[in-house]
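Asker: can't give you the sequence, but here's the structure:
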């Protein structure tokens, strides 16, 4: 089967390719008026209109769909079928490509069902506030021009997939919930693992595997136990570790930022000020002043 974007003459303005999010590829395009034919899609494709209304014709599975696509509307095209699109004006769209294996994995782990019974349905020019919200959050991550956080990107991908299965499948499986949170031993293992790898861009799959849970159940149970999503907890741990290093007064702020896993100094500054209430420079300067006063007192009493 073909990768649909191999057929396009233009390159994406933004792409998640370098971020290595598991199961999903997110790309933002500005397309000129065009016609696109793909023999068979390798991935399930969600296209979100991020710009002005445009007229679209789609030929899919022997049917012809034609409509004015409004801002925020989605076109959901399942994998495995030939398809053709024709649009007559410039468009700004966000393409979300989900691997069928990733969908099947979520069906098995989250819904404890048989993925062979699940069929993703075609949907044309449909409003869906939940998918629009997730798409906007993913787009904001791409626009940040920073490597970001794999925990966050993969959390959004899982939330998107669960919603897709619930809302756009022939069978509507039910999620089995456990409301007790993580056990003390599993929570301890996760917390220690995150804190021991603060300088690494960890994957949710990696952490969930450590405690033998699906990504969906891990993220939900972790939040029940800690009151924070995994990516939020990781950021707070990085800020706390940075604060400790700043108070030691031995490293430059830029070096501390990369040591604790932030992309650069500005990335640290943004989260540090949001959580601590002051900039890293203020904490570092206050620590230097405290050390200076302490040393002076020791010199006078020696």
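Answerer: Happy to help now that I have it. Remember, predicted model here, so these are calculated numbers, not experimental data.

Asker: C-alpha only now, for contacts and for neighbours.
Answerer: OK.

Asker: Quick check: residue 91 touching residue 48?
Answerer: No - if you go by CA atoms under 8 Å, residue 91 and residue 48 don't touch, sitting 10.4 Å apart.

Asker: of these two, who's got more company?
Answerer: More crowded of residue 91 and residue 48, by other CA atoms under 10 Å: residue 48, with 28 against 20.

Asker: Show me what the helix or strand where the more buried one lies is packed up against.
Answerer: Element membership of residue 48 [criterion: DSSP states H and E] is strand 44-49. Packing partners of strand 44-49 (3 or more CA pairs under 8 Å, 6 or more residues apart in numbering; DSSP states H and E): strand 73-77, strand 91-98.

Asker: Put this next to the previous one:
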């Protein structure tokens, strides 16, 4: 039986081998703690490793930040281990795992193409319930377990989607957006903010704003933040709160009507949001004017 390319101490069951270039997908078995097996290395793999539990529920103990932890893992729950991270997992029973290893250099380049600069840092995540991550890993592993040759283009598309998801949920940037990152042109930014002001009472989606700006929804979030220092969501929320604050202080309009006119779902939504962000309720703000 061939060895795991991701973690040599695992019992290898199936996998992509080197077919994907910048990624490896495998189904492996890890023996319970105390059973004879290849010793685990002191340093983790030089790739970012996604692990999805594929068997019956069992307990896992591991070490992190000087602490020993223990959780019960159910089918589909996952872990994200950054390159070099050695958590020394200890399963109470033999377990079947689906793993995907991502090349750090390739993931860095993928993030750079998304408009960010600096060192990409993957944060360890333990005992995750992430249905999308689990589904993508499973589809990728199953593609290499079919009766015929794997569809490499399809498999690579799954890897791209999986990598983008990992960047979204587990990555941070030490340096943030680089000095070369450009925002919206003044004209485009004015069009977007004018649209927000004109439709503050309505549901405003990222797709709506992207159409006004003439860019993709994913790109809009980056360039809008560069231009304003805020995400579109933060900008809209602050504008709604400011409109509500002015109406509460300057008119006797019912709070429920103000909430509706400012784009909040209802009076309770306005109250919760205002208390969280301004530290005061609409009623208290109006009483103290």
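Answerer: Received, thanks. These numbers come from a predicted model, not from an experiment.

Asker: Any idea what the TM-score is?
Answerer: Once superposed, chain against chain, the TM-score is 0.54 (TM-score structural alignment, normalised by the length of structure 2); 170 aligned residues with a CA RMSD of 2.6 Å.

Asker: just to revisit the earlier point, the strand holding residue 48 of structure 1 maps to which residues in structure 2?
Answerer: Mapped onto structure 2 with TM-score structural alignment as the criterion, strand 44-49 of structure 1 occupies residues 48-53.

Asker: Give me the mean distance between the matching stretch and structure 1.
Answerer: Comparison of stretch 48-53 of structure 2 with structure 1 after fitting gives an average deviation of 0.7 Å (mean CA distance after the TM-score superposition for structure 1).

Asker: Ok, stretch 155-167 of structure 2 next?
Answerer: Stretch 155-167 of structure 2 versus its aligned partner: 0.6 Å mean (mean CA distance after the TM-score superposition for structure 1).

Asker: Tell me the residues of structure 1 aligned with that stretch.
Answerer: Going by TM-score structural alignment: stretch 155-167 of structure 2 matches residues 153-165.

Asker: Show me which positions of that stretch end up buried.
Answerer: 153, 154, 155, 156, 157, 158, 160, 161, 162, 164, 165 (16 or more other CA atoms under 10 Å).

Asker: What residues does the aligned partner of residue 63 of structure 1 in structure 2 make contact with?
Answerer: The equivalent of residue 63 of structure 1 in structure 2 is residue 67 (alignment by TM-score structural alignment). Shown in contact with residue 67 of structure 2 (CA atoms under 8 Å, 6 or more residues apart in numbering): no residues.

Asker: Roughly how far does residue 67 of structure 2 sit from residue 88 of structure 2?
Answerer: Distance check for residue 67 of structure 2 against residue 88 of structure 2: by CA to CA, to the nearest Å, it reads 12 Å.

Asker: Centre of the chain to stretch 232-244 of structure 2, how far?
Answerer: 24 Å (CA atoms, centre = their mean, to the nearest Å).

Asker: okay, and it goes to which residues in structure 1?
Answerer: So stretch 232-244 of structure 2 is aligned with nothing, judged by TM-score structural alignment.

Asker: Could you pull out the buried residues of that stretch?
Answerer: In stretch 232-244 of structure 2, counting by 16+ other CA under 10 Å, buried: 232, 235, 236, 237, 239, 240, 241, 243, 244.

Asker: Return the member of these nearest to residue 276 of structure 2.
Answerer: Using CA to CA, residue 241 is the member of these that sits closest to residue 276 of structure 2, with 11.0 Å.

Asker: what about that closest one, distance to residue 269 of structure 2?
Answerer: Counting by CA to CA - residue 241 of structure 2 and residue 269 of structure 2 are separated by 11 Å.

Asker: now do residue 153 of structure 2
Answerer: In terms of CA to CA, residue 153 of structure 2 sits 46 Å off from residue 269 of structure 2.

Asker: who's more crowded, these two?
Answerer: residue 269 (15 against 10).

Asker: For residue 256 of structure 2, which non-adjacent residue is closest in space?
Answerer: Beyond its immediate neighbours in the sequence, the residue positioned closest to residue 256 of structure 2 (CA to CA, 6 or more residues apart in numbering) is residue 267, lying 4.8 Å away.

Asker: Equivalent analysis for residue 46 of structure 1, please.
Answerer: Using CA to CA, 6+ apart, the nearest residue to residue 46 of structure 1 is residue 76, at 4.6 Å.

Asker: Quick check: the counterpart of the one you found in structure 2 vs residue 217 of structure 2, distance?
Answerer: Structural alignment places residue 76 of structure 1 opposite residue 80 in structure 2 (criterion: TM-score structural alignment). Separation of residue 80 of structure 2 from residue 217 of structure 2 (CA to CA) stands at 27 Å.

Asker: So those two - more neighbours on which side?
Answerer: Using other CA under 10 Å as the criterion, residue 80 of structure 2 and residue 217 rank with residue 80 on top: 23 against 16.

Asker: Contacts only, for the residue mapped onto residue 90 of structure 2 from structure 1.
Answerer: Using TM-score structural alignment, the partner of residue 90 of structure 2 in structure 1 is residue 86. When contacts are counted by CA under 8 Å, 6+ apart, residue 86 of structure 1 touches 33, 34, 35, 36, 56, 57, 58.

Asker: can you rerun that using 10 Å?
Answerer: 33, 34, 35, 36, 37, 55, 56, 57, 58, 59, 66 (CA atoms under 10 Å, 6 or more residues apart in numbering).

Asker: So which of these are in strands?
Answerer: 34, 35, 36, 37, 55, 56, 57, 58, 59, 66 (DSSP state E).

Asker: Spell out for me the ChimeraX command that would select the buried members of the residues you listed.
Answerer: Buried members of these, defined by 16+ other CA under 10 Å, are picked up in ChimeraX with:
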select :56,57,58
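
Asker: so where do the strands sit in structure 2?
Answerer: 11-15, 23-30, 48-53, 58-64, 67-73, 78-81, 90-91, 95-102, 120-122, 125-128, 171-173.

Asker: what's the angle between the fourth one and strand 95-102?
Answerer: This means strand 58-64 of structure 2. Orientation check (axes from the mean of the first three to the mean of the last three CA atoms, to 10 degrees): strand 58-64 of structure 2 against strand 95-102 gives 40 degrees.

Asker: tell me the contacts of the counterpart of residue 96 of structure 1 in structure 2?
Answerer: For residue 96 of structure 1, the aligned position in structure 2 is residue 100, judged by TM-score structural alignment. Going by CA under 10 Å, 6+ apart, residue 100 of structure 2 touches 6, 15-16, 23-27, 47-52, 80, 136-138, 140-141, 159, 162.
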